[in-house]
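Student: model this:
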Amino acid sequence: MLAPGIVHSSFGVQGDARHSLPAWQERMSTVYDVQPVPALEDGAVFDASFARYTVDDLTFFDMRTGPNVAVRSLGRVSTESVRDISFNLFVEGIPAEFRGHRMRADEHRAPRVPSILALDMDQPCTIRSHEGRMLMFFVPRAVVEKAFPDAASLHGRRVEANTPLTRMLVSHLLALSRQIVGLARDDAGDSFRTTVQLLVAAFSREAGLSGDARAAVRAAVYGQVCRHVEAHLHDPGLSPESVLQSLQLSRASVYRLFLHHGGLAAYIRARRLRTAADELVRFPNLAVQDIAAGLGFNNASSFTRAFRRTYDIAPQELHAYAPLLRREPAWQQRHAGWPAQAFPLAFR
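Tutor: The predicted model follows:
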């Protein structure tokens, strides 16, 4: 028996993939579009299950899954309000492969178990999962950003349990999965919050934004630059030079901070493209070239090339789909009678 105040649900499928996979697809449709993989052909077995626990605004999943591909498309993230950051700890089997809209260095080598993959639910991605077990933590964006200023840059980052901090984190999560049934509600809440602190600390250290006074300064500067960029995305004069001049910062120090993005210019372009995707869906009556120009893209053809290169779809196509994407998704109609606690609060 769980203590009062800990919201719980569970679900599982087992058996012939022709029957079990569609049931899993239906259940997961509030978060991901789950697709089959060749390994599930010819009547293969597909087993998957989860147990979900929620305390306040933090949600923890203990999940086992069979092979599949889970997709959050650009159109989906541009119409949903889900902005949580998920942290996925792979404890058994082969860790899932992150196939976002931009390749990352860690995709060229096989990550080890245990390892933790961070995902920004406000960005499109494709996740190729194998048979195994993972522990998933969904954390509100505002909570993460108190310690990690640019939560979007966590998308696709991965850390392995090869430091004292990450090994402590893995031990804590495994203990939580074993003991949560016996915890009081307040104790569970404390354990959830400790998990968040450890997760953010591990990824901050991996990004070089924690550990000493210099790291604290880097984190503060990083947050300052990100806020300035967000506030001036529609300013045609926004550029690395304008940021450096406005904030009185050196080019070399800022470039090192944004090396993960390919430099500050690449970061600005990525944020403008992501904002353009949202506006293409939100404003179907505006011309594509007007949206592009409003975000500093004065050349329509270069904007189209950059957008397609980033998201594998032309902005004109996304814009044309906007009326359909803005309609109430079919899964909301199908599950209108579900209990509100069926999934994390952000996924109702």
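
Student: Going by C-alpha atoms from here, please, whenever you check contacts or count neighbours.
Tutor: OK.

Student: in which helix or strand would I find F90?
Tutor: Per DSSP states H and E: F90 is located in strand 85-93.

Student: which strands and helices sit next to that strand?
Tutor: If contacts are counted by 3 or more CA pairs under 8 Å, 6 or more residues apart in numbering; DSSP states H and E, strand 85-93 sits against strand 115-120, strand 132-139.

Student: here's the other one to compare against:
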Amino acid sequence: MQDDDDTAARAAKPPEHVPLPREPRDIRDISASPPRLFSTRPYQAREQFEIWKTRMASLLEVAPPPGHDSTQGFQVEYLTCNMANVVFTSGRFAAQTFARAPKPSQRPRVDFWWLFRVRSGEAWFETGERRLHARPGAMFLISLDDDFQGRITDYDGLVLGLPRGAFAAAAGQLDSVCNLILSGNLIELLIDYLDRLEMRLSVMSPDELRQAGRATANMIAACVQLSAEAQAQGAMESLLFERARHYIEAHLGDYALTPDRVAQQLRISRSNLYRAFENVGGVAGYILRKRLRAAHDELVGGTDRQVQEIAYRHGFKLASDFARAFRREFGISPREARAGRRRGSVGS
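Tutor: Below you'll find the predicted structure:
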């Protein structure tokens, strides 16, 4: 398969080289077009940043990074291809800061997302309460209709324009993961797909580009949608774990404290409860370890209560069951744990 990609790349017609246009970008123009290579290189160094600033003026307020003299040059070079349902962009962008500030009376709605895939460099975005720091390998999504600000170092990677009309069925999920690092096996699959797609853009006919645009939009929607659902599920399980943990710790001495009792009291299904505790060895195991730890702390903490009484106080009906479980957990008996505390007190 890799040989096929190499062959296709060698046979590809080089994209048209175009000086970066001097007029602001019209992001709503998504009519299919072959790949073009835009660059600030044809311009004199002192002009390059101002041309880039004008090009982005309809979308962002851009500025050079602090301490950078933009008259010394500002290198931007990227391949772009309108695939009707997706605008595919890949290239290198000089370090810069940017902002999309609120201008409610002046700014029309921009029904687009940008999907980033970082190959080198770093990016920082801030919007609302979310702050993102993306390093090489990261993929993330931002909405151009949100107010945001940020910066990039010298950046190399992909930036895909996603018109909302092509993602209507998944719009809610895409909005929910804006300004978050996307992760999971499906996101890794999407990254692999986009890297391979980039190699073939130059050999595709206009019809193939349109078909590939539809297929790419469907794949992005599916991968991001499922990733959003997985992240939401993970957040729900974390919240459920915390609720259950607080209940368990408040009722450790209750003999009736069982996984079924926890599920009933929290009004959740046993399966959801078990999933929330899967990474800590299950609900029953968690309850047992918490009871043993609490009993251990009381044994070595200076109390004069009998071992049997301590066992009862922490939810064990039989002292013998407590002693066996204690030895399995700590490698010594409850009396040995207490004796060790006393010896330490004498020697101190």
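
Student: Quantify their similarity with the TM-score.
Tutor: For this chain pair, the superposition-based TM-score is 0.52 by TM-score structural alignment, normalised by the length of structure 1; 211 aligned residues with a CA RMSD of 3.6 Å.

Student: G66 of structure 1 is nearest to which of the helices and strands packed on strand 85-93 of structure 1?
Tutor: G66 of structure 1 lies closest, by CA to CA, to one member of these: strand 132-139, at 6.8 Å.

Student: returning to what we had before: which residues sit against the next helix or strand after the strand holding F90 of structure 1?
Tutor: On the C-terminal side of strand 85-93 of structure 1, the closest following helix or strand by DSSP H and E is strand 97-100. The contact list for strand 97-100 of structure 1 (CA atoms under 8 Å, 6 or more residues apart in numbering) reads E107, P124, C125, T126, I127, R128, S129, G156.

Student: What range does the helix or strand hosting A320 of structure 1 cover in structure 2?
Tutor: Element membership for A320 of structure 1 (DSSP H and E) is helix 315-325. Using TM-score structural alignment, helix 315-325 of structure 1 corresponds to no residues of structure 2.

Student: Buried residues, the next helix-or-strand element following that helix. List them.
Tutor: As assigned by DSSP H and E, the chain's next helix or strand after helix 315-325 of structure 1 is helix 330-334. The neighbour-count check on helix 330-334 of structure 1 (16 or more other CA atoms under 10 Å) flags nothing as buried.

Student: and the lengthiest helix in structure 1, what does it pack onto?
Tutor: Longest helix in structure 1 by number of residues (criterion: DSSP state H): helix 185-206. Contacts defined by 3+ CA pairs under 8 Å, 6+ apart place helix 185-206 of structure 1 against strand 48-55, strand 158-160, helix 164-179.

Student: Out of the ones you listed, flag the one nearest R274 of structure 1.
Tutor: Nearest of those (CA to CA): strand 158-160, 21.8 Å.

Student: Pull the residues that contact the closest one.
Tutor: So strand 158-160 of structure 1 is in contact with 106, 111-118, 166, 202-203, 206, going by CA under 8 Å, 6+ apart.

Student: One more pass at 6 Å, please.
Tutor: S115, I116, L117 (CA atoms under 6 Å, 6 or more residues apart in numbering).

Student: Verify the stated contact: the second one with P95.
Tutor: In this case it means I116 of structure 1. No. Contact criterion CA atoms under 6 Å: I116 of structure 1 and P95 do not qualify, at 8.7 Å.

Student: more crowded one of the two?
Tutor: I116 (31 against 25; other CA atoms under 10 Å).

Student: quick one, what contacts the closest residue to the more buried one other than its chain neighbours?
Tutor: Distances taken as CA to CA, 6 or more residues apart in numbering put L89 closest to I116 of structure 1, at 4.3 Å, once the chain neighbours are dropped. Applying CA under 6 Å, 6+ apart to L89 of structure 1 gives the contacts S115, I116, M134, L135.

Student: Tell me the spacing between the equivalent of L89 of structure 1 over in structure 2 and G161 of structure 2.
Tutor: The alignment partner of L89 of structure 1 in structure 2, by TM-score structural alignment, is R117. Distance of R117 of structure 2 to G161 of structure 2, given as CA to CA, to the nearest Å: 12 Å.

Student: Return the closest of the contacts of strand 158-160 of structure 1 with respect to R27 of structure 1.
Tutor: Among those, and counting by CA to CA, the member closest to R27 of structure 1 is L117, at 22.4 Å.

Student: Please pull up the equivalent of the closest one in structure 2.
Tutor: Using TM-score structural alignment, L117 of structure 1 sits opposite F140 in structure 2.

Student: Can you give me the neighbour number for that match?
Tutor: 22.

Student: Which residue in structure 1 aligns with R100 of structure 2?
Tutor: Going residue by residue (TM-score structural alignment), R100 of structure 2 aligns to R72.

Student: Number of residues surrounding that match?
Tutor: Around R72 of structure 1 there are 19 residues (other CA under 10 Å).

Student: Could you pull up the contacting residues of it?
Tutor: Y32, P124, C125.

Student: rerun that using 8 Å as the cut-off
Tutor: Contacts of R72 of structure 1 by CA under 8 Å, 6+ apart are V31, Y32, D33, M121, Q123, P124, C125, T126.

Student: Report the separation between the second one and A44 of structure 1.
Tutor: According to CA to CA, Y32 of structure 1 stands 22 Å off from A44 of structure 1.

Student: Neighbour count: those two, which is higher?
Tutor: Y32 (20 against 12).

Student: Can you say which of the helices and strands packed on strand 85-93 of structure 1 is packed in most?
Tutor: Of all these, strand 115-120 carries the top mean neighbour count, a mean of 25, counting by mean count of other CA atoms under 10 Å.

Student: Mean per-residue distance, that strand versus structure 2.
Tutor: Taken against structure 2, strand 115-120 of structure 1 registers an average deviation of 1.1 Å after superposition, with mean CA distance after the TM-score superposition for structure 1.

Student: How far does that strand sit from its chain's centre?
Tutor: 7 Å (CA atoms, centre = their mean, to the nearest Å).

Student: Show me what that strand is packed against.
Tutor: strand 85-93, strand 158-160.

Student: Name the surrounding residues that touch that strand.
Tutor: 83-91, 95, 151-152, 154-161.
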